[in-house]
Structure formats: structure tokens, C-alpha cells
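# sequence-free structure coming up:
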């Protein structure tokens, strides 16, 4: 359900973005996000039940500050490197700040009585594996929705509204894959399902790496979009389940929040790296190719690299998630508990 709702929300967002951009300008995208966020805050304040405070009750302000500033420095360094170069003093300084603040965050979390990210969480189940793979998935997820609309508008010449409508098949495939994921997992096993989903999405991105400057939506975008939507949604469902597998009941919400944070952080880093790659490729190609050809070369490079990242993620998934679940999708501990309960009854 979470995967299907995410797919529906993504489709609505892309379509609404196209409508707002074409009707009132791109600034309205940010106004809409602000309004939507306010409505969510009000809804949460009204409808989410209060929970008792656990631990010391002290908010982990040092941990929050260090991890936020570390990630900000990292993304800033990656995005600035394209313009200033990887050996620029400011870029290297940003990376150094990232390392120092990252180490400080680890120390803070070990000593704080109520840490933002308690170390015990990573000793449970497959939390580390699930979050690492989700970060890799996220690194190409956000970049996809950045480069694909740019190709449709800047190269194919589609309007913002038509571009938004063009994302609907991907969103429909996303919702379909989310509903099919549990059934596929029960039939072939969680590891095979996750590996196959990542390879399916990689195949769609590899297909996109062959886009043409004089192509069309039907020939260059539609088919890959459906493959990507199916693979993305199934992988998302499987990785979300993997990341909360074996986690204690009181940490379930924390584990769920962490895996979504990993996706967003991976997306920010991946977009910074892929945008730098695409921009550099386009700049080199512009010296001897027409403008549209140079733009397309940059987008092809971003899609091809994304496909390689997901192929590597599929290999890691096959190696690191083996044996974590029974063929029907249950963890071994859950299956044993269910069998014990049956015997008791």
C-alpha cells in the first residue's frame, strides 16, 4: 500500500507540476509544495495520536545538527565541483567538513541518552543492508525524474503539461508493481524478487541511454518508462520490508523513517553526481556537436550510469539478502513463531 500510494502521489505531483508551470510559471511549484506541506502539518497535528515519551525525553539536537550539516556540505561539494573543479579549495574543504561532522555525529549518537539514530538499530535484522541498497536505489530515483522531463522538454520540445502527462504510464506501472510485489515475493522468494526488480529497472534505464536527439516520446520514452516503473516499485516495496525486518516493535517507526531518509539522502547525492556528469559530458560534446545533440549526450550518460549503479545494486542484493526470508515472504523468526502458535493451539 505504501508503495502504491507513493506512486500515485508521484504521478499527481508530476502532472500538477506541469499544469502549474504551464499556467502560472515554475515558481508556483514551490508555492504548491509549501501549501501542501502546511496542510500535512495541520493534518498530522489533528489526526496523529499522541505517544508516550520514551528514553530521557531530551531531543538530540547535537546529532541532528551534525548530520544535517554533514550532508549539506557533501551535496554542496558535489554540486560545486562541476563548476569549480574537484581540486578546488572550497570543494575539498566541503568534503573535509563532511568527514569531520560525520565522525562527530557517530560519537554523539554513542553518548547521547536519547540518540536520533541509536546504534542498536543497526544490530537488528537487515537494517544496514536494506538502507544501503535503498540509498543506491534513491541515487537514481530522483535523478530519473530530473533528467527525463528535461529530455522531453528541451530536446523533444514537449510542453510542461504534455511532459507531466507523459509520466503517467510510469506512475501506472509503479502502482501495478507495488500491488504485485507481495505476490511475486511469495512465489519466487524475496531475494529473487528484489534482484529481478533492480535488473528490470536497470534495463529500462539502459534503454533510455539510447535516446536520440531527433527521437519521439513513443519510440524513446514510453517503453523504458513502463519497465522502470515496474522495477522501481517492486524494489521499493522489497527494500522497505527488508529495512524493517527483525526490528524491535518500539523501533519500527524509527526504522521506517530511516529507510525513507536513506532514499532521500541517496537521491540528493546521486542527483549531484549525475548532474555533474551530464553537465560535463554536454560541455565536451558542445565543442563539436549541435546543441540538442550535446544535451542528449549528457542525458544518455546520466541514464547509462544510473543503469550501471542499479546493476551493481542487484549483484549486492543477490549476495547480501540471501536467506533472510522464507519463500512466502515471512522472516524465519516470524515463521517459527507462527508454527509455535499453531502447535500450542
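Good, I have the coordinates. The model shown is predicted, which means the values in this text are computed figures rather than measured ones.
# going forward, measure contacts between C-alpha atoms and count neighbours the same way
Noted.
# just the helices in the chain please.
For the chain, the helices defined by DSSP state H cover 2-24, 27-47, 61-84, 89-111, 127-150, 160-166, 168-188, 190-208, 217, 223-244, 252-285, 291-320, 332-344.
# Including distance to residue 117 and mean neighbour count, could the ones you listed go into TSV?
Shown next, in TSV, are these (distance: least, Cα to Cα, whole Å; neighbours: other Cα atoms under 10 Å):
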stretch	distance to residue 117	mean neighbour count
helix 2-24	23	18
helix 27-47	23	12
helix 61-84	8	18
helix 89-111	6	17
helix 127-150	12	22
helix 160-166	37	21
helix 168-188	28	20
helix 190-208	26	25
helix 217	44	15
helix 223-244	14	25
helix 252-285	8	20
helix 291-320	23	21
helix 332-344	25	12
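# Put this next to the first one:
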């Protein structure tokens, strides 16, 4: 009888996993598809050079600023319900972006799309945690979830370049609507609503966290064009830090905090959040600078630059798909350390190879970086939600996503700022090549810090009682 139940349950679990992964892939794909489509968006909608950055900035600010609020809403109102709401907002905003004819409509649509992502992203991870039991089942699901993030980011550059050159950048947004509708129909059939945890919103915490994250992220993004000595940049960053300090004080006193500080009491979880931020900062910088290097220094078209990322993408996919088996055999700690080590070697090698500007010379370090991404994100995600009780699954998922977004934004800001070091007197192609090489050197330092955190806090194998306690 148990065998029969296990067999009949398997298709439903596979369907749930597919729904979660496809929905999450939509979010990640849109982030990277936009990068290679920006030149066409710039020309077609008549953006100014300064205004074009808001295509990404509006999305990033709304996404990062509302993540904790979206995660808490899932805990209170039910994660499937918030999954539907987030997917609806995201899909309709994608349609509005696809038909936009002016920069204002495009930017507004991207901000609303970011809000949808802020609701949808933590809901997907929380649903995964509550639908898959701790142990091999959840390890497999989390590995595929992390793989979806890494592979989608890489494939997005390829797809974005091909769509921009061969069809239209709008296609990448139009396709979200039918996929979103299909996922909502499938979710209604296969995903059951989670138990609600009656409570109230931490209004003070929600306001402070949103204002703090938005101000900090905007200040870092602004620094890319104005430099860190700009008074307004310093004001934005400073106010963001102050608001986040205020947020921490509010959370200590709140009866039902939007981000329970107890999530940081576990050393492995805390280290996972920091390691994720560092690792993502380096790897987002990798895509940002290498995409420019391939087009501006090596003279590739958008489509050719996207295809040039295939060494990273293919190895990322293969490693990510192999991660559950590798973790089962060698342990999550060893897989994490080996993967981060491979990424570190690839980043250092890439910084040197860029000086030769040879596609063949770039291929091997880009493959190592892909292996690092494919193998590291699964264990980092698992460590970020380990030993979290079911009623706080949404909050933990929100913190994982906040670490992801803040790491991406702050890391890219740091790499952009340091890329200018040593470039005095250079111009044109030489300047771009120098900036990209220095950025990869800085990215190497961020990954080295990730490796230290992994060795010190996440390398120890988990005991069976601790693993069992993660059951949601």
C-alpha cells in the first residue's frame, strides 16, 4: 500500500515542482533578457541615455523594496493565494511593457512587474519548502530551483540577444502572459493552499524595510554614473543604512515582525545569506561586464554576444542538473566549496584572459564560472532555509531573495566603482577592456570571501536530527 501511494504521489510532486520552476524562471529570464535588448529599446522608444537605466532600475527597486512585504503576506494569507496574485500582476505588467510606446509606460510597467516579482519569488520558494519534505526530496527540489535561477540568467542573455536581433525585444515580454495563465490553471489543480498563520502586518517594519532597501539600492545604482563622492549618492546610501538600522530596532520589538531576527540566530543560515549576496554580486558583475566586453571590445552583435555565453550556460546547466546526485554522494558542504572554488579560479583566469581578447581564451574560464554557478546556488539556497519552521517559511524565503537582490545590486555597484581604478589616460577599447578586467579581479575577491564563509560555516555535514527538524 505505501508503495502505491508513493507512486501515485510522484506525478503530483513533479507537477508542483514544474509549476514552481517555470514561474520562477519567468522572473529571472526577464531580468537578463532586458540586458541584451536595451540598445533596441533605447532606439525604438526614444529613451535618453540617462533614462535608459531606469528600465532596469525601476524593476530592481520595486522588486527588492517589496520582497519582505510579499513574503510576509504569503505567511498570513496563504502562499498559493499570493502566488496567484504575484503571477497575475507580473503577467499583466509584462503585457503592458510589450505594448508600450513611450518611456514612461515602459518604466511604469517595469516597476509594477517588480512588485509582482516581489510577491511571486518568495511564494515559489516557500511553496517548495512546504510541499517537499526535508531530506533527499527537498535537496533535489532546491537544487533544481537554484539551477533555474542560474541557468535562466545565462540563457536570458542568449535569448534576449537572439530576440532583439531576429524578432523584437517585445516578444520576451508578450510570452509571459500565456505562460502565466497556464501556470495559474496548473497551480489551481495541483497545488493546495498552505495553512494560514493569522496575524497582522508589521506596518512600521514594512515601511522601514522598503524605504531602506530602495534608498540603499538606488544610491548604489546612482554611484555607477555619479561616483561615490556625489553628495546625493552619499545621501541616498546614508539614508538607506539609517532606515535599515531603524528597521532592525523595530523588528526587535515587534510582536509579529515582517523579518523575524531569529532567522539570523542560526550561524549556517546567516552565513548563507551573506555568502549568497557576495556570490551573486560577483556573478551579476560577470554578466554585466562580459556582455559589454564582447560587444564593445570584441565587436560582436547582440545575438553573437548571447551565443558567446554558451560555454557558461551549458556547463551551468549540466552542473546544476548533476547537483542533487553530487550532494547525495559527497555532501552539500563539499559540493559548495568545490563549486565556489571553481568559480573563483574561473574569475581570476577570466580577468587575465580579457587582456588577450580571444574568444577561445575566454571559453575555459567562462566554463569554470558556469560550473561554480551551477553547483553553488543549490547548497546556498538550502542553507538559507535550513531548520526554519513552517510558519516562517515565507519570511525565510523573503530573506533569501533579499540577499539575492541586494547582493546583485550592491555587488554590481562595487564592481562598477572599482572598475575605474587604474584606467586614467585610457580611452576607447583599451578603457573598456581595462575596466572589465579590473571588475573581474574585484569579483574574484567577492567569491574568495564567499569561499571563506562556506568553509567556516557551511562545510560541516548536517546531522540527522537537524535535518529532520527542517520538515515543514
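Everything's here; your move. Note that the structure is predicted; figures quoted are calculated from it, not measured.
# do you know which of the helices of the first structure lies nearest residue 53 of the first structure?
Closest approach to residue 53 of the first structure among those (Cα to Cα): helix 252-285, 13.8 Å.
# How about residue 140 of the first structure, nearest residue that isn't a chain neighbour?
In space, and not counting its chain neighbours, residue 140 of the first structure is closest to residue 306: 5.6 Å by Cα to Cα, 6 or more residues apart in numbering.
# Ok, residue 63 of the first structure next?
Per Cα to Cα, 6+ apart, closest to residue 63 of the first structure is residue 105, 5.4 Å.
# and the gap between the equivalent of the one you found over in the second structure and residue 92 of the second structure?
Aligned by TM-score structural alignment, residue 105 of the first structure pairs with residue 247 of the second structure. Using Cα to Cα, to the nearest Å, we find residue 247 of the second structure at a distance of 32 Å from residue 92 of the second structure.
# could you list every residue that touches the aligned partner of residue 452 of the second structure in the first structure?
Using TM-score structural alignment, the partner of residue 452 of the second structure in the first structure is residue 315. Residues in contact with residue 315 of the first structure (Cα atoms under 8 Å, 6 or more residues apart in numbering) are residue 195.
# which non-adjacent residue is nearest the residue nearest the centre of the second structure?
Nearest to the mean C-alpha position of the second structure, by Cα atoms, centre = their mean, lies residue 404 at 4.8 Å. In space, residue 404 of the second structure comes closest to residue 277 once its chain neighbours are excluded; the distance is 5.5 Å by Cα to Cα, 6+ apart.
# likewise residue 332 of the second structure?
residue 379 (5.7 Å).
# residue in the first structure matching that neighbour?
Per TM-score structural alignment, residue 379 of the second structure is aligned with residue 238.
# so how far is residue 119 of the second structure from the aligned partner of residue 263 of the first structure in the second structure?
Alignment note: residue 263 of the first structure maps to residue 404 in the second structure; criterion TM-score structural alignment. For residue 404 of the second structure, the distance to residue 119 of the second structure equals 15 Å [Cα to Cα].
# With residue 112 of the second structure instead?
For residue 112 of the second structure, the distance to residue 119 of the second structure - Cα to Cα - is 11 Å.
# of the two, who's got more company?
Between residue 112 of the second structure and residue 119, residue 119 has the larger neighbour count (other Cα atoms under 10 Å), namely 30 against 22.
# who touches the more buried one in this structure?
Residue 119 of the second structure neighbours (Cα under 8 Å, 6+ apart): 66, 67, 69, 70, 71, 74, 82, 83, 85, 86.
# Let's see that with 10 Å instead.
63, 66-74, 79, 82-87, 89-90, 398 (Cα atoms under 10 Å, 6 or more residues apart in numbering).
# Fine by me, we can end here.
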